[in-house]
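> A predicted structure for the sequence below; I have some questions about it.
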Amino acid sequence: MPIPVADPRLLSIQDYTYTLPTERIAPEPLPDRDQSRLLVYRGGHITDQTFRSLPTELPQDTLLVFNDTKVVQARLFCRKPSGGQIELFCLEPVAPHSAIELAMQQTGECVWKCLVGNGKRWKNGLILLDFTAQGQAATLTAERMEATDGYSLIKFNWQPATLPFAEVLRGAGHLPLPPYLNREDTEADAVRYQTVYAAHEGAVAAPTAGLHFSDAVVADLVAQGVAMTRVTLHVGAGTFQPVKAARMADHAMHGEPFVVQAAVLRQLLAHHPRPVVAVGTTSLRTLESLYWLGVQAASNSLLPDKLPHVLQWQPYAPGSTLPATDALQALLNYLDAQGLEALHATTQLLIAPGYRFRMIRGLLTNFHQPESTLLLLVAALLGPDWRRVYDHALSHEYRFLSYGDSSLLLPNAE
């Protein structure tokens, strides 16, 4: 067992591993979203349920927080004039807009940071992709501008130039399924690799904890009187990035943009101290990031001309004692002062053993890969019991990873 430490920078990721047999990885979704299994961990006690029972398993007066990001068809299979295929995986916009909402509405041309497949075969020149968008023939051209740190800056041009880039991706792109599925996307994935409440395009990976929700489960939650709200964090490809460093101090956490409406901040403030349960690690990271942005706002260190940002190690500096309610109120005051109805920010927050949760009391999540930052987050929430949960899931034949089963983690008994 790893020795508990106060500073996660001292952790070795090799202490957070387990053996995941290939046959435990779910290659396809179940026929019905809500028929997946649900492992319930409540104050140290584990029970086996199905996802349809979620509404009755939640603590009384729970506020469920969803991430309503929508996965974009970010993989583009282009061709060289000579006929060779080059794959471009769009990661994040660079110009003329770095904000994903604006970038998706850009017309004519844009620049994105991309991963390039078969990149050694593309020395220079344009590559092409013919597609259909809005019922008309269209063409996309791509030019590599520069390459650095394993990524390339790619300049895209397309005709008709009046098409927004969102329509280009819808017509020309493919869903970026997790690499461990090792298969091409299908028509079924176009539906099942999105949540039923997906609303805002920008993610290159699904917030998979939400894939289990059906309209019927949502209706049951309403009938049970469970409060619900939404945030938007656009999941980046870094969610699949393995931890290669010997110590976490040497691992660079990926940054992701998120948006939270002022009305949601007010709802969170009014709900305190009743329990908040995050649907997925992305919702959880967003909620906890709100606390740390509130700490910045309370100390007047959020600048109006700079996008608010949470650094990877901010929570592990000498600890803040600011109550969560004060942090939320400070954020609301900041938005009011700027005349804003939504908080736009980015986060690199790394949650690992040693972290103290301020905003949430529970987490709904799938089962994650060994030696991943997502597993570190679960270990931060459950302590050493994370291993008991995963041993139980393995011995009871739960399905793992994106299309796998679910768990409701409530570390403190009601």
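Okay, I see it. Residues are numbered from 1 along each chain as shown.
> every contact and neighbour count from this point should use C-alpha atoms.
Will do.
> quick check: buried residues in stretch 153-166?
Residues of stretch 153-166 classed as buried: Leu153, Ile154, Lys155, Phe156, Asn157, Trp158, Gln159, Pro160, Leu163, Pro164, Phe165, Ala166 (neighbour count, 16 or more other Cα atoms under 10 Å).
> quick check, nearest of those residues to Phe240?
Leu153 (20.5 Å; Cα to Cα).
> so the closest one makes contact with Val116?
No. Between Leu153 and Val116 there is no contact under Cα atoms under 8 Å: 9.7 Å.
> now do the strands in the stretch 51-200 of the chain.
63-67, 69-71, 75-79, 85-95, 109-117, 126-133, 136-148, 151-159, 200-203 (DSSP state E, counting those that start in this stretch).
> got another, please set it beside the one above:
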Amino acid sequence: MSISPKQLQIKDFDYDLPDEKIAKHPLAKRDASKLLIYKNGEIKTDNFIHLSNYLPEGSLIIFNNTKVVEARLLFKKTTGTTIEIFCLEPADDYADITTAMLQHKKVLWKCLIGNAKKWKDEILVKKILHNGKEIELSVKKISRQGENFIIEFSWNDEQLSFAEILHTGGVIPLPPYMHRDADDEDKKRYQTVYAKHDGSVAAPTAGLHFTGNVFERLSAKNIQRDFVTLHVGAGTFKPVKTETIEAHEMHSEFFEVSVELIEKLINASNQNIIAVGTTSLRTLESLYWMGVKISQQSTVNGQQNITIDDITIHQWDVYELNDENISFEDALHALLEWMKANNLNKLIAKTQIIIAPPYKLKVADILITNFHQPKSTLLLLVAAVIGNDWKKVYDYALNNNFRFLSYGDSCLFFAL
């Protein structure tokens, strides 16, 4: 891919989003949200419950089954000052999020700290109740990395994992644009009905609309479904503050994919592949480019000598790699063979892929997503999928009472 989006001006991906258009609370019913359908330049409106009416029969639909963790922890100093600790991702000591979540007694985590200047070097302690038993949770600052801190969490019950500590003592981290604290409703509704693997600090919001009823309708059209796991980081809310995209550092996120899913994707190469959410899409497209890297390196190094670091997808890789002779099937076959050569039944990796115009999708044909913030990398991704018509789509939504952002309405985009 020879053209890079590095020189794109972020001001060209701006629009006026009044605060009253942002959904602050979910609808009473998940599948009652509105659905905007964009196909071949035309826009239609329906309700999400009728999603299956617009999807090709026999498609393969891919969901992100990550689970949002209660990543906000509040500690009180003896002076009464509140210190907020926001768990971003594990420290580099752990291979992946799941390993870190399953740690017992203590764990190291990268965190943001609210009121950081008022927390010196003292150990902070918080008492939490787990199944009627009082647990003492302590935090200690280890080091600083730019805006982030490495924090050591320790607790006095070796039976409990860190995931259980967060579930008991933490708070769901709602997006900052909601301007409110999480309540009991959010514990259930800021989570997809199929959420499974702890690790996200934000919901894969395109999936929030799905219900058992919607799944039944998909099954009736012989639409298969499968899952990836990408743990959504706080970087998903990070606005682009630079004039050009080149100066913006894209966030990286952990993902997990099974051998069985890759085999299913290869077998679905002649079907429509539907990504539910930008996180699923980023994962699927990353798989293709990892396969490209393996194809190009295996002739030199042999597959067993290629490491996971060799095929990690960095921000600009997909615009600098030459994939002219590598098809979707060839790339995924190369990835599958590399996994088998290395006795891997699950791929655990990080991706920093940035999808922006003029990127053309390699794996997915259709995207289901919500409406995204102005000047965001998520809006850049939408522009890559449907081109400059993103402006027409967003103007239509603003003028037709669609609800925006995480708890907002849904879009169905057929890629150009």
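In hand now; what should we look at? No experiment lies behind these values; they were computed from the predicted model shown.
> among the strands of the stretch 51-200 of structure 1, which comes closest to Val5 of structure 1?
Here strand 63-67 is closest among the strands of the stretch 51-200 of structure 1 (Cα to Cα), at 29.6 Å.
> once aligned to structure 2, how far is the closest one on average?
By mean Cα distance after the TM-score superposition for structure 1, the fitted strand 63-67 of structure 1 averages 0.6 Å away from its aligned residues in structure 2.
> in structure 2, what sits opposite Gln261 of structure 1 in the alignment?
Counting by TM-score structural alignment, Gln261 of structure 1 corresponds to Ser258 in structure 2.
> ugh, wrong one, Gly84 of structure 1
Checking TM-score structural alignment: Gly84 of structure 1 goes with Thr81.
> likewise Val72 of structure 1?
Using TM-score structural alignment, Val72 of structure 1 sits opposite Val69 in structure 2.
> tell me the contacts of its match?
Applying Cα atoms under 8 Å, 6 or more residues apart in numbering, one finds that Val69 of structure 2 lies in contact with Ala163, Leu166, His167, Ile172, Asp198, Gly199, Ser200, Val201.
> which residues in the stretch 101-250 of structure 2 form helices?
Under the criterion DSSP state H, counting those that start in this stretch, the stretch 101-250 of structure 2 contains helices at 162-169, 184-189, 212-220.
> in structure 1, what residues pair with the longest one?
The reference is to helix 212-220 of structure 2. Using TM-score structural alignment, helix 212-220 of structure 2 corresponds to residues 215-223 of structure 1.
> again with the second one
On the basis of TM-score structural alignment, helix 184-189 of structure 2 is assigned to residues 187-192 in structure 1.
> let me see the residues that make contact with the matching stretch.
Residues from elsewhere that reach stretch 187-192 of structure 1 (Cα under 8 Å, 6+ apart): Pro29, Leu175, Leu211.
> count of residues packed around the counterpart of Gly280 of structure 1 in structure 2?
In structure 2, the residue matched to Gly280 of structure 1 (TM-score structural alignment) is Gly277. The tally of other residues near Gly277 of structure 2 (other Cα atoms under 10 Å) stands at 23.
> now the counterpart of Leu163 of structure 1 in structure 2: closest residue in space that isn't a chain neighbour?
Aligning on TM-score structural alignment places Leu163 of structure 1 opposite Leu160 in structure 2. Using Cα to Cα, 6 or more residues apart in numbering and skipping residues adjacent in sequence, the residue nearest Leu160 of structure 2 is His104, 6.1 Å away.
> what are the boundaries of the helices in the stretch 301-414 of structure 1?
For the stretch 301-414 of structure 1, the helices defined by DSSP H, counting those that start in this stretch occupy 324-338, 373-382, 385-395.
> output the contacting helices and strands for the shortest one.
Translated: helix 373-382 of structure 1. If you count contacts as 3 or more Cα pairs under 8 Å, 6 or more residues apart in numbering; DSSP states H and E, helix 373-382 of structure 1 packs onto helix 385-395.
> so what touches the helix it packs on?
So helix 385-395 of structure 1 is contacted by Arg24, Leu39, Tyr41, Gly44, Ile46, Phe367, Val378, Ala379 (Cα under 8 Å, 6+ apart).
> mind picking the two most distant members of those?
So, those by Cα to Cα: farthest apart are Arg24 and Gly44, at 23.9 Å.
> quick check: the gap between the closest residue in space to the match of Gln261 of structure 1 that isn't next to it in sequence and Tyr288 of structure 2.
The shortest distance from Ser258 of structure 2 to any non-neighbouring residue, by Cα to Cα, 6+ apart, is to Lys346 (4.4 Å). Applying Cα to Cα, to the nearest Å, the value for Lys346 of structure 2 to Tyr288 of structure 2 is 16 Å.
> so which of the two has more stuff around it?
Comparing Lys346 of structure 2 with Tyr288 by other Cα under 10 Å, the one with more neighbours is Tyr288, at 25 against 15.
> any chance of the strands of the stretch 51-200 of structure 1 in TSV with distance to Tyr16 of structure 1 as columns?
Converted to TSV, those look like this (distance: least, Cα to Cα, whole Å):
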stretch	distance to Tyr16 of structure 1
strand 63-67	26
strand 69-71	29
strand 75-79	31
strand 85-95	28
strand 109-117	28
strand 126-133	43
strand 136-148	31
strand 151-159	28
strand 200-203	27
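> that older thread, and the match of helix 212-220 of structure 2, which residues are buried?
Val217, Val218, Asp220, Leu221.
> and if you look at stretch 177-192 of structure 1?
Here stretch 177-192 of structure 1 shows Leu177, Pro178, Arg192 as buried, counting by 16+ other Cα under 10 Å.
> likewise stretch 324-335 of structure 2?
So for stretch 324-335 of structure 2, counting by 16+ other Cα under 10 Å, buried means Ile326, Phe328, Glu329, Asp330, Ala331, Leu332, His333, Ala334, Leu335.
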